[in-house]
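Colleague: below are the sequence and a predicted model; questions follow.
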Amino acid sequence: MERDLFTRFQPDADALVARLSRNIDDAMLEHIALNDPVGSFVAVYLEELREIRDDGIAPKWPWESMEAVEFATYEDPDSVTGAWHGVRGHWARAFAAALLLRAYGDDEIASTCTGVYYPRLMTLLESLRSLDAGLEIEAMASLAWLVLRIHERDSEDSERIYFGLGILDLAVRCRNFDCDASIVALCEWLVTEEKRLFQYRHRYRGESYRECSQNWLLRADDPLNSERWVRLGARLAASTRTGRSGDAARSIGRLLSGEARPNADAGSNVV
């Protein structure tokens, strides 16, 4: 089902990196490179980032500037002062986050990953929302590619649901995405996936339903920065999108925000 569903979003590994690259200047790349934790390789990292920006694709893995790129995603452009406050900061952060997610789709990078990547997804979504630059189609394409890559490696991977939620957030607010059936199908997949994670947690970890949050998703996976996902749910719940897709997205939003409660042993219908 995953391939049939996510193929509807035109999977493309480099679509978002290529589109973001058009708006990234050398000063933004230097800002990212300066996150080098050692401080000795800024020039090397800057050259590598220029190559990525100019070609619109990431180079052969592994690439050396990955750690600096990751540190760049920790910044909050809405909180800092100076040149990287606001729009320019969000362009730089979105570019960095898109690069990391693109890297995660590569087997060589993923095999060395000891953490999780979905927090970088939230960073990307927040910057794209702040920029409001019409990048939703490219972002959905890149995330759809990533979901399929994760599924090929491990069909039980719990991170898939977060990237599915990211696609839903983008699809609902995309002015140029009119495929209601795809959004409804995505919402149905999200419910099924959350149910699978929930049942795994309580069957194999031996935890009772009362021992964890009753919020949909939070009860199944204890995500990092859970309050940011709850806020995403509130935004979905407040969506003004019409039709069945709007109804389905709002149902997911109410579950994720805690406004509605899932069944104790399953999910909940979304339409």
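Modeller: Now that the structure is in, tell me what you want to look at. Computed from a prediction, not measured in an experiment: that's the story for all the values here.
Colleague: only C-alpha atoms from now on, for both contacts and neighbour counts.
Modeller: OK.
Colleague: mind naming the longest helix for this structure?
Modeller: Of all the segments of type helix in the chain, defined by DSSP state H, the longest one is helix 180-204.
Colleague: who are the packing partners of that one?
Modeller: Under the contact definition 3 or more C-alpha pairs under 8 Å, 6 or more residues apart in numbering; DSSP states H and E, helix 180-204 sits against helix 2-7, helix 160-173, helix 218-221, helix 243-257.
Colleague: would you turn the ones you listed into TSV with mean neighbour count and distance to R153?
Modeller: Converted to TSV, the helices and strands packed on helix 180-204 look like this (neighbours: other C-alpha atoms under 10 Å; distance: least, C-alpha to C-alpha, whole Å):
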stretch	mean neighbour count	distance to R153
helix 2-7	15	13
helix 160-173	22	11
helix 218-221	21	20
helix 243-257	23	27
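Colleague: distance to H202 for these - can I get that in a markdown table?
Modeller: What follows is the helices and strands packed on helix 180-204, written out as a markdown table (distance: least, C-alpha to C-alpha, whole Å):
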| stretch | distance to H202 |
| --- | --- |
| helix 2-7 | 24 |
| helix 160-173 | 18 |
| helix 218-221 | 8 |
| helix 243-257 | 19 |
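Colleague: for comparison:
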Amino acid sequence: MRTPDTPLLAVPPALVQAFPPSLNGLLDLARAYATTPVLMEMARADYGEQVDEHFAALTRIRETGEVPAPIGWVPQEVLELCRWSEPDREETSEDVLREHHVRAFACAALLRAGAEPANAEAVWSHGPTLAQMTASALALGPEWIDVLGGFLTARLAQPGLADERPFFAFALLFLAVTARGGPLDGDALATAASWAIDEEAAAAAEYFFGSPPSRAPWLLRIDVSDLRDDVWRSFARRMRDEAPALPPAARDPILLLAEAMLDG
């Protein structure tokens, strides 16, 4: 399995240029939508336990943009609980938007906390958190996609993701595909797809001690939690559906990758 000493593969320069690295931009945007009612809803998430303490800690994150390192039960517990929330499509558009802002703030704070070495043992399941964050970014619009991409290019330049690193690589590729018509051309997308494949292959080789299963779904074969595999598959389906409209150089690599993820 990957360790903190495992060499990192470089993020393709075109992705770095398309999504300028910023560890703080995602949380900063989420903070702008974390109204007092949003924070109070989050503070009550743990069955109403320690509401005042959670609310105060969440408010500090909103006001300062800094996450505790090391992080404690307060506010980690409510951040993790709100991470799993699922906006109800049958509610009003205003309610759905608020629920995405709740989830986005929770996920952004957890992802930013996970980038702090002092939280290495406390904050984990980065992959499922990223899946939830990516789904909310898609719902909330292009500005969220841009800052999430910037967080990913910054985070992938750091150690500490271990076996979950390929999920960050795939998410970055997925954002680049959904932002087609933006700054990446076909050759750049094809290079990004090859890089994501290399990231997954390196992680799988270590995770399975050199003998990864050949027929297991790509990427999901190394999912240590499988908590949000359905979300990852939804991204692969969208990538597959959008592949025909991509530039010719990227079409086949993106389609093959998506289909490999949906197998099994």
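Modeller: Sure, I can see it. Computed from a prediction, not measured in an experiment: that's the story for all the values here.
Colleague: can you pull the TM-score for these?
Modeller: Taking TM-score structural alignment, normalised by the length of the second structure as the basis, the two superposed chains have a TM-score of 0.81; 248 aligned residues with a C-alpha RMSD of 2.9 Å.
Colleague: just the buried residues of the longest helix of the first structure, please?
Modeller: 180, 182-184, 186-202 (16 or more other C-alpha atoms under 10 Å).
Colleague: all helices for the stretch 51-200 of the first structure, in order.
Modeller: For the stretch 51-200 of the first structure, helices defined by DSSP state H, counting those that start in this stretch occupy the ranges 66-72, 87-104, 107-110, 118-131, 136-153, 160-173, 180-204.
Colleague: can I get the ones you listed in TSV with distance to N35 of the first structure?
Modeller: Converted to TSV, the helices of the stretch 51-200 of the first structure look like this (distance: least, C-alpha to C-alpha, whole Å):
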stretch	distance to N35 of the first structure
helix 66-72	5
helix 87-104	11
helix 107-110	20
helix 118-131	16
helix 136-153	25
helix 160-173	26
helix 180-204	36
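Colleague: ok, which of the ones you listed comes nearest R228 of the first structure?
Modeller: Evaluated over the helices of the stretch 51-200 of the first structure, closeness to R228 of the first structure peaks at helix 118-131, with 7.7 Å, by C-alpha to C-alpha.
Colleague: the closest one packs against which elements?
Modeller: In terms of contacts (3+ C-alpha pairs under 8 Å, 6+ apart), helix 118-131 of the first structure is packed against helix 87-104, helix 160-173.
Colleague: can we see that at 7 Å?
Modeller: Packing contacts for helix 118-131 of the first structure, counted by 3 or more C-alpha pairs under 7 Å, 6 or more residues apart in numbering; DSSP states H and E, involve helix 87-104.
Colleague: check which residues of the helix it packs on are buried.
Modeller: Buried positions in helix 87-104 of the first structure, judged by neighbour count with 16+ other C-alpha under 10 Å: 88-104.
Colleague: go on, stretch 50-62 of the first structure?
Modeller: So, applying 16+ other C-alpha under 10 Å, buried residues of stretch 50-62 of the first structure: R50, I52, R53, G56, I57, A58.
Colleague: and the residue sitting furthest away from the middle of the second structure, how far from E41 of the second structure?
Modeller: Within the second structure, D52 marks the point farthest from the mean C-alpha position, 29.0 Å out by C-alpha atoms, centre = their mean. For D52 of the second structure, the distance to E41 of the second structure (C-alpha to C-alpha, to the nearest Å) stands at 12 Å.
Colleague: show me what A69 of the second structure lines up with in the first structure.
Modeller: Aligned counterpart of A69 of the second structure in the first structure: W61 (TM-score structural alignment).
Colleague: need the residues that contact stretch 229-247 of the second structure.
Modeller: With C-alpha atoms under 7 Å, 6 or more residues apart in numbering as the test, stretch 229-247 of the second structure has contacts from A131, F174, V177, G186, L220, R251, I254, L255, A258, E259, M261, L262.
Colleague: residue in the first structure matching S194 of the second structure?
Modeller: Per TM-score structural alignment, S194 of the second structure is aligned with E188.
Colleague: if I read this right, N35 of the first structure contacts E70, doesn't it?
Modeller: No: N35 of the first structure is beyond contact range of E70, at 8.5 Å (criterion: C-alpha atoms under 7 Å).
Colleague: what is in contact with the two at once?
Modeller: Applying C-alpha under 7 Å, 6+ apart, one finds that no residue jointly contacts N35 of the first structure and E70.
Colleague: for D106 of the first structure, see how far away the match of A69 of the second structure is.
Modeller: Separation of W61 of the first structure from D106 of the first structure (C-alpha to C-alpha): 8 Å.
Colleague: re earlier: out of the helices of the stretch 51-200 of the first structure, which gets nearest to S21 of the first structure?
Modeller: Closest among those, once you apply C-alpha to C-alpha, is helix 87-104, at 7.4 Å.
Colleague: mean distance of the closest one to its aligned residues in the second structure, please.
Modeller: With mean C-alpha distance after the TM-score superposition for the first structure, helix 87-104 of the first structure departs from the second structure by a mean of 0.8 Å once superposed.
Colleague: just tell me the aligned range of that helix in the second structure.
Modeller: With TM-score structural alignment applied, helix 87-104 of the first structure matches the range 97-114 in the second structure.
Colleague: list of residues touching that stretch?
Modeller: Against stretch 97-114 of the second structure from outside (C-alpha under 7 Å, 6+ apart): 23, 26-27, 30-31, 33-34, 38, 67, 79-80, 82-83, 85, 87, 119-120, 123, 126, 129, 133, 136.
Colleague: what subset of the residues you listed is buried?
Modeller: 23, 26-27, 30-31, 33-34, 38, 67, 79-80, 82-83, 87, 119-120, 123, 126, 129, 133, 136.
Colleague: how many neighbours does P11 of the first structure have?
Modeller: Neighbour count of P11 of the first structure, defined by other C-alpha atoms under 10 Å: 21.
Colleague: contacts only, for it.
Modeller: Here P11 of the first structure is in contact with A141, S142, A144, W145 (C-alpha under 7 Å, 6+ apart).
Colleague: trace the last one over to the second structure, please.
Modeller: Read that as W145 of the first structure. Aligned against the second structure by TM-score structural alignment, W145 of the first structure finds its counterpart in A154.
Colleague: three-state assignment of the closest residue to its match other than its chain neighbours?
Modeller: Spatially, and ignoring its direct neighbours in sequence, A154 of the second structure is nearest to P21 (4.4 Å; C-alpha to C-alpha, 6 or more residues apart in numbering). The three-state label given to P21 of the second structure by DSSP: H, G, I helix; E, B strand; the rest coil is coil.
Colleague: residue in the first structure paired with P21 of the second structure?
Modeller: Correspondence of P21 of the second structure to the first structure, assessed by TM-score structural alignment: P11.
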